[in-house]
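A.B. asks: Sequence first, predicted model second:
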Amino acid sequence: MKKILFVTMIALMVAVLAACGSDKEETGKAEGAEQKTITFGVTPWTSTVPPTKIAGLILKDMGYEVVETSADAGSVYTGLSRGDLDVFMDAWVPIHQTYLDKYEDTISSTSVSYPDGETGWTVPTYMEDINTVEDLKGREAEFGNNFYGIEAGAGATIESNEILEAYEFDMTQVNSSEGGMLAQAQKMMADEEPVVFYGWRPHTMFNKFDLKVLTNEKGFFETSSVEVITNNELKGNAPEAYEFLSNWSISIDDVEEMIVKIEEGDDPETVAQEWIDNNQDKVDEMLGK
């Protein structure tokens, strides 16, 4: 009887182990298997779309499944740090340095997309006597005591609050989406009213309107390096994808040109594929061919 019980227990154990092995094979999560799905964090900025779409299409051609998750900047960095997201194609450094410092144990800058992203407080050029942030002091009421910014979780929003504090401006930062901010600015510019808002390049705002980015003496909003950030586990889990992303680069002019096409109604993936087709030598270089 004991012998029969022992044999039965062994048979059950073998069956359980076989089932576990089968489950791993079916889900593609067998220990040591390469990760085949790459998840991008996508912020609600027009500058994020072209590089994300191009990188996604190339990774699909490499055999990966690609998933895009939309979130504000703070949530994207949190997702990267937790491993819920793998890649963010639009990190602005030093604006986002606080996030990189906070999650330095789990995320890293992998490559530079382009080194010349311009950002800062922006006004229309018809405001001829406003050329620096310092010029706003004492004139806050002319602007309705408002500075218009993007979403609350963005690094630019944090730095703009630091400007308000550093200069002791009698102003409030009004936060909304990129589209909401620009709609408000456009409405005021149509009547040539005083308005100050957050601007950056690459962006079609500089193609559509006559704008200038204000300089300042306190070192806020330095020229940004726009970089690719990855979760630290990606290098080991998907080495080929990581190698491609580590070789990534694109010109700011190309990104801005694609943004214009997308805003004019072209499909983002079609625009991205067109760039790939016209820059195959660049793609081969990033793929290490």
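C.D. replies: Sure thing, it's come through. Numbers count the residues shown, from 1 in each chain.
A.B. asks: From here on, just use CA atoms for contacts and neighbour counts.
C.D. replies: OK.
A.B. asks: For the stretch 151-289 of the chain, just list every one of the helices.
C.D. replies: In the stretch 151-289 of the chain, the segments counted as helices under DSSP state H, counting those that start in this stretch are 155-166, 178-190, 205-208, 234-237, 239-246, 252-263, 268-278, 280-286.
A.B. asks: Show me what the first one is packed against.
C.D. replies: I take that to be helix 155-166. strand 172-175 (3 or more C-alpha pairs under 8 Å, 6 or more residues apart in numbering; DSSP states H and E).
A.B. asks: Work out the gap between the strand it packs on and the centre of the chain.
C.D. replies: Offset of strand 172-175 from its chain centre (C-alpha atoms, centre = their mean, to the nearest Å): 22 Å.
A.B. asks: name the helices or strands packed onto it?
C.D. replies: Here strand 172-175 touches strand 146-149, helix 155-166, going by 3+ C-alpha pairs under 8 Å, 6+ apart.
A.B. asks: Put this next to the previous one:
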Amino acid sequence: MTSRVFAAGLVAALLAGVAPLAAAEPESCASPRFSDVGWTDISATTAVAGRILTSLGYEPRIDILSVAVTYEALPRGDVDIFLGNWMPLQEPTQKPLVDAGRIDVVRANLEGALIGLAVPKAAYDAGLRTYADIAKFGDAVDHRIYGIEAGSSANATILDMIKADKFGLKDFTLVESSEQAMLAQVKRAARSEKPIVFFGWRPHPMNVNIEMDYLTEGDDVFGPDDGAARVLTNTRPGYLADCPNVGRFLSNLVFSVEAEDLMMSYILDDGMTADAAAEKWLRDNPAALDAWLDGVTTREGAPGVPAARQALGL
């Protein structure tokens, strides 16, 4: 049965003028292993990638891992793919591994991102507008800066600022928390018009759901242009050569800020799971498959776009 299915797929691929890339993949490529670090944007994009690969006959595995564990697992080959390499924030962790050939960079899967410290609009209007203003509002913000999960590069950057007394922050404390808990705290403060300083980023529904502004004049702490960022796709070393069909898909896979804002809103505002959000976005945006699956086949070697459309009910 498997031989007949593969042969049929091979003929279809040849008739369509598509090289049967999957034929060159070993069985180990059948279950691509993703790291999802639990950030809503990465959960959403990873779910999209996983759903598309499933539609092509793969059996992707997605594990929830911290950033630190992810960058230990990729060089060991325990994880194949990571869609959440925020740059330049993670450069201190990523660059030595890239330079040593211990992880590979596929491409930027998102441009136009932004990271940095932010405040509710009321605090910004009251004069908390730059990084140097934080210390001036020390009592008002309880000498606290709200970050995300322990071990993240964002928290490490904030801790370095505090330890170095940059911007006069030596008496401040970093509050480490989950993304959801941090945002709940920010929303409570914003409703009561109490100043709060927190780590923000775009894309994220927070930029729509909370009246907020990003602080400026950050002396490139979170990167040039006050935290302008992009997100890269990383793999274990040699993965694209070992699994060229999945590799072609990863080389094609790129998102927009608007698409991620929407998927993240489905999750955070509408209570969808990441998988359900991915399904909805794909149903509403089927044309994305044409570019993402250009030159990509099913596991059996058939053209990828029609197979994915059929499997996804598009």
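C.D. replies: Arrived safely, thanks for sending. Small disclaimer: the values here were computed from a predicted structure and weren't measured.
A.B. asks: which of the helices and strands packed on strand 172-175 of the first structure sits most buried?
C.D. replies: Among these, strand 146-149 has the highest mean neighbour count (mean count of other C-alpha atoms under 10 Å), at a mean of 22.
A.B. asks: In the second structure, what stretch matches that strand?
C.D. replies: Aligned by TM-score structural alignment, strand 146-149 of the first structure falls on residues 144-147 of the second structure.
A.B. asks: dump the residue contacts of the aligned residue in the second structure for Tyr126 of the first structure.
C.D. replies: When the second structure is aligned by TM-score structural alignment, the residue opposite Tyr126 of the first structure is Ala122. With contact taken as C-alpha atoms under 8 Å, 6 or more residues apart in numbering, Ala122 of the second structure is in contact with Ala190, Glu193, Lys194, Pro195.
A.B. asks: The same query, at a cut-off of 7 Å, please.
C.D. replies: Counting by C-alpha atoms under 7 Å, 6 or more residues apart in numbering, Ala122 of the second structure makes contact with Glu193.
A.B. asks: now do Pro195 of the second structure
C.D. replies: Residues near Pro195 of the second structure by C-alpha under 7 Å, 6+ apart: Val119, Pro120, Ala123, Ala140, Val141, Ala189.
A.B. asks: Narrow these to those that are buried.
C.D. replies: Buried members of the contacts of Pro195 of the second structure, scored by 16 or more other C-alpha atoms under 10 Å, are Val119, Pro120, Ala123, Val141, Ala189.
A.B. asks: Among these, which pair sits farthest apart?
C.D. replies: The most widely separated members of those are Pro120 and Val141, with 11.7 Å between them, by C-alpha to C-alpha.
A.B. asks: ok, back up a step: among the helices of the stretch 151-289 of the first structure, which comes closest to Glu31 of the first structure?
C.D. replies: Using C-alpha to C-alpha, the helices of the stretch 151-289 of the first structure put helix 234-237 closest to Glu31 of the first structure, at 10.7 Å.
A.B. asks: Which positions in the second structure sit opposite the closest one in the alignment?
C.D. replies: Under the alignment (TM-score structural alignment), helix 234-237 of the first structure falls on residues 239-242 in the second structure.
A.B. asks: What are the buried residues along the matching stretch?
C.D. replies: Buried-residue list, stretch 239-242 of the second structure, by 16+ other C-alpha under 10 Å: Tyr239, Leu240.
A.B. asks: post-alignment, it versus the first structure, mean distance?
C.D. replies: If you overlay the two and look at stretch 239-242 of the second structure, the average distance to its match in the first structure is 1.9 Å (mean C-alpha distance after the TM-score superposition for the first structure).
A.B. asks: and that stretch, how far from the chain's centre?
C.D. replies: On the basis of C-alpha atoms, centre = their mean, stretch 239-242 of the second structure sits 21 Å off its chain's mean C-alpha point.
A.B. asks: Other residues contacting that stretch?
C.D. replies: Contacting residues not belonging to stretch 239-242 of the second structure are listed as Glu25, Asp80, Gly247 [C-alpha under 7 Å, 6+ apart].
A.B. asks: sorry, back to before: wait, which of the helices and strands packed on strand 172-175 of the first structure is closest to Leu80 of the first structure?
C.D. replies: Checking those against Leu80 of the first structure by C-alpha to C-alpha gives helix 155-166 as the closest, at 15.8 Å.
A.B. asks: quick revisit: pipe the buried ones among the contacts of Pro195 of the second structure into JSON lines and attach distance to Glu91 of the second structure and secondary structure per row.
C.D. replies: Shown next, in JSON lines, are these (distance: C-alpha to C-alpha, whole Å; DSSP: H, G, I helix; E, B strand; the rest coil):
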{"residue": "Val119", "distance to Glu91 of the second structure": "25", "secondary structure": "strand"}
{"residue": "Pro120", "distance to Glu91 of the second structure": "28", "secondary structure": "strand"}
{"residue": "Ala123", "distance to Glu91 of the second structure": "31", "secondary structure": "helix"}
{"residue": "Val141", "distance to Glu91 of the second structure": "30", "secondary structure": "coil"}
{"residue": "Ala189", "distance to Glu91 of the second structure": "32", "secondary structure": "helix"}
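A.B. asks: That concludes my questions; thank you for your assistance.
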